[in-house]
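S.K.: Quick one, what's the 3D model for this:
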Amino acid sequence: MPSPDRPLHLDHLFTRTIDTRAVQFVRPGDTDRPTWAAYEDTRYLGTVHAQLDAGQHWHVQSLRENHRHLDDAVRALRRPASWRADHERVRWWARSILTDPHLVVLDVQTTSLTDPWAVQIGLTDRHGNVLFDQRLNPLAGITPAAAALHGVTHQLAATAPPFAAVVPSLTPLLHGRRCLTYNAAFDRGVLERELHRYFRSAPQARAWLRRSAWVDAMRPYAAWRGLWSARRNSYRYQRLGSSYEAVTNCRLLLSTLEQIS
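M.R.: Below you'll find the model as predicted:
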């Protein structure tokens, strides 16, 4: 079957599996335009239209939304009835976050995704002003895949201080603050691993982290976008952006919350 990335070559009738669920697409008989009605089992989901004039995207007629990929257009049509309320709750949550004078935004770049050590930590205030921006020597190997993304090579890391050297600077910046991250489980986990090595004590590492209030924007952002995964029965994870520089990511997260609010 032709790819949905080439809508002019799609058949009048075709089936596409999206999140393990089959969706049937039917072009109305009275048009040759790139428009299809989408059905899941016998349920009509809505109509999607390929727009090619200003960069290809899929327009969801009933929602008045554009999506780059056909799969995401269908995920938008699958939203639960609770989405409007979820969307509004996220809006108020973002407003509350942005007005907190104690807010800081954190991002960590690492040696890898498995057993990671920190190679860069960025921290900004709620206005995007830099509070901390430091490349680190992880005292461990950096995978080629990770180095290709964030640009921190063994040579660059070798001239940077280890995490232990920056703990005294980080402590007053994080303690007593609300710390906003994207995928808090990962960033907080990296810091816990570093602190465990620093203190040589898991309880001390956890106690250090508990002196900050950790807030994860990943799930709220997924709910705000509202792309429903039929396979997971939840809102689908959304990439925040393509930056692999810590401070840039902090500012990107802030600008996303400003857009939401």
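
S.K.: When you work out contacts or count neighbours from here on, use the C-alpha atoms and nothing else.
M.R.: Fine.

S.K.: for this protein, what spans make up the strands?
M.R.: In the chain, the strands defined using DSSP state E lie at 13-18, 21-26, 35-40, 43-51, 57-60, 65-67, 103-110, 118-125, 130-135, 178-181, 213-216, 228-229, 234-235.

S.K.: how about this one, so we can line them up?
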Amino acid sequence: MTGESEVRDGYTRLDNGFWADARICRLRDEMPRAALIYVMALSWCSCNLTDGDIDTDQLTYTLGASEQEIETLIDLGLFQQTITGVRINEYQSNGNHTRKELADRTARNTASKRRSRARQESDDKYSADFETFWKAYPRHVDKRPAWKAWKNAIQDTGADTIINSARAYARQVEIEGTEPKYVKYAATWLNAAGWENEYDIRPTLTLRTNPTMMSRNESNRMANLNRAWQYMSDEERQRAMGGTG
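M.R.: Okay, here's the model as predicted:
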């Protein structure tokens, strides 16, 4: 539907005091058809966006007004004679909008809808931070629900915090050899604030084919590594694991 069609589907306005107007009351008693012609003229002008102007042919042949009825409406000040016909004197004061006002309103509505669509398209486009998170997370299933959960999560928590925790979770999954089907969906992890959990990401060492045959030096080395790990910062742990920090 075009903007003009939407305007034509609107309605004509009359002041609430129309019924008590002395001129209308006089027409009611002396020339009821003229009162009807006045209302019909209001409606016609509103429908055709003429700002209250109507030519004589439309009055006569479309609305069926007689010459006497037109002259009476002019004499009462309801119509004003123009070169081509008449103008309804109180067209705008009755609350009817001009063509320009309606066009401006339609333009504003169109612009508002365009901005709304642009916001929606922006919301649907994955952000760079989310893509980084998605790459780091250990299970790539149901990306769209994860994107929705991500947008909620970053309202209260920094993206870096969530991404680093996702990396830690992925590392734990790798160390423990967790089967993929037991790894949480990203949306589930995000909705449960999974970044608040602590993950055991201490590296495992393969020292001998038979772990029961560990030498004293190797045993001491493992113990020292475990003690050092407890006091490392997250950044130091990531460097020890070969990460970027």
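
S.K.: Report the TM-score for the pair.
M.R.: Here the TM-score for the pair of chains, by TM-score structural alignment, normalised by the length of the second structure, is 0.18; 74 aligned residues with a C-alpha RMSD of 6.1 Å.

S.K.: quick revisit: between the strands of the first structure, which one is closest to P172 of the first structure.
M.R.: Closest approach to P172 of the first structure among the strands of the first structure is made by strand 130-135 (10.8 Å; C-alpha to C-alpha).

S.K.: what packs against that closest one?
M.R.: Here strand 130-135 of the first structure touches strand 118-125, helix 246-260, going by 3 or more C-alpha pairs under 8 Å, 6 or more residues apart in numbering; DSSP states H and E.

S.K.: give me that answer again for 7 Å
M.R.: The helices and strands touching strand 130-135 of the first structure, judged by 3 or more C-alpha pairs under 7 Å, 6 or more residues apart in numbering; DSSP states H and E, are strand 118-125.

S.K.: right, and the strands of the first structure - which one's nearest A76 of the first structure?
M.R.: The closest of the strands of the first structure to A76 of the first structure is strand 228-229. By C-alpha to C-alpha, the value is 6.3 Å.

S.K.: host element of V86 of the second structure?
M.R.: strand 85-88 (DSSP states H and E).

S.K.: which element follows that strand toward the C-terminus?
M.R.: Toward the C-terminus, strand 85-88 of the second structure is succeeded by helix 99-124 as the next helix or strand (DSSP H and E).

S.K.: Any buried residues in the next helix or strand after that following helix, and which?
M.R.: For helix 99-124 of the second structure, the succeeding helix or strand toward the C-terminus, using DSSP H and E, is helix 128-136. Across helix 128-136 of the second structure, burial judged by 16 or more other C-alpha atoms under 10 Å covers 130, 133-134, 136.

S.K.: Which other helices and strands does helix 128-136 of the second structure contact?
M.R.: Helix 128-136 of the second structure is packed against helix 159-176, with contacts defined by 3+ C-alpha pairs under 7 Å, 6+ apart.

S.K.: C-terminal to the helix it packs on, what's the next element?
M.R.: Following helix 159-176 of the second structure in sequence, per DSSP H and E, is helix 186-191.

S.K.: Point out the other helices and strands that whichever helix or strand comes after that next one packs with.
M.R.: Next in sequence after helix 186-191 of the second structure, counting helices and strands by DSSP H and E, comes helix 216-231. Under the contact criterion of 3+ C-alpha pairs under 7 Å, 6+ apart, helix 216-231 of the second structure touches no helix or strand at all.

S.K.: How about helix 216-231 of the second structure, which residues are buried there?
M.R.: In terms of neighbour count (16+ other C-alpha under 10 Å), helix 216-231 of the second structure has its buried residues at 222, 229.

S.K.: how about the helix or strand following that helix: buried residues?
M.R.: The helix or strand immediately downstream of helix 216-231 of the second structure is helix 234-240, counting by DSSP H and E. In terms of neighbour count (16+ other C-alpha under 10 Å), helix 234-240 of the second structure has its buried residues at 237-238.

S.K.: would I54 of the second structure count as being in a helix?
M.R.: No - I54 of the second structure is assigned strand when assessed by DSSP: H, G, I helix; E, B strand; the rest coil, not a helix.

S.K.: before we move on, back to that, any chance of the strands of the first structure in JSON lines, with mean neighbour count and distance to I260 of the first structure too?
M.R.: JSON lines is the format used below for the strands of the first structure (neighbours: other C-alpha atoms under 10 Å; distance: least, C-alpha to C-alpha, whole Å):
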{"stretch": "strand 13-18", "mean neighbour count": "14", "distance to I260 of the first structure": "27"}
{"stretch": "strand 21-26", "mean neighbour count": "18", "distance to I260 of the first structure": "30"}
{"stretch": "strand 35-40", "mean neighbour count": "19", "distance to I260 of the first structure": "29"}
{"stretch": "strand 43-51", "mean neighbour count": "19", "distance to I260 of the first structure": "25"}
{"stretch": "strand 57-60", "mean neighbour count": "22", "distance to I260 of the first structure": "20"}
{"stretch": "strand 65-67", "mean neighbour count": "17", "distance to I260 of the first structure": "16"}
{"stretch": "strand 103-110", "mean neighbour count": "26", "distance to I260 of the first structure": "16"}
{"stretch": "strand 118-125", "mean neighbour count": "25", "distance to I260 of the first structure": "18"}
{"stretch": "strand 130-135", "mean neighbour count": "17", "distance to I260 of the first structure": "22"}
{"stretch": "strand 178-181", "mean neighbour count": "23", "distance to I260 of the first structure": "15"}
{"stretch": "strand 213-216", "mean neighbour count": "16", "distance to I260 of the first structure": "15"}
{"stretch": "strand 228-229", "mean neighbour count": "23", "distance to I260 of the first structure": "18"}
{"stretch": "strand 234-235", "mean neighbour count": "20", "distance to I260 of the first structure": "16"}
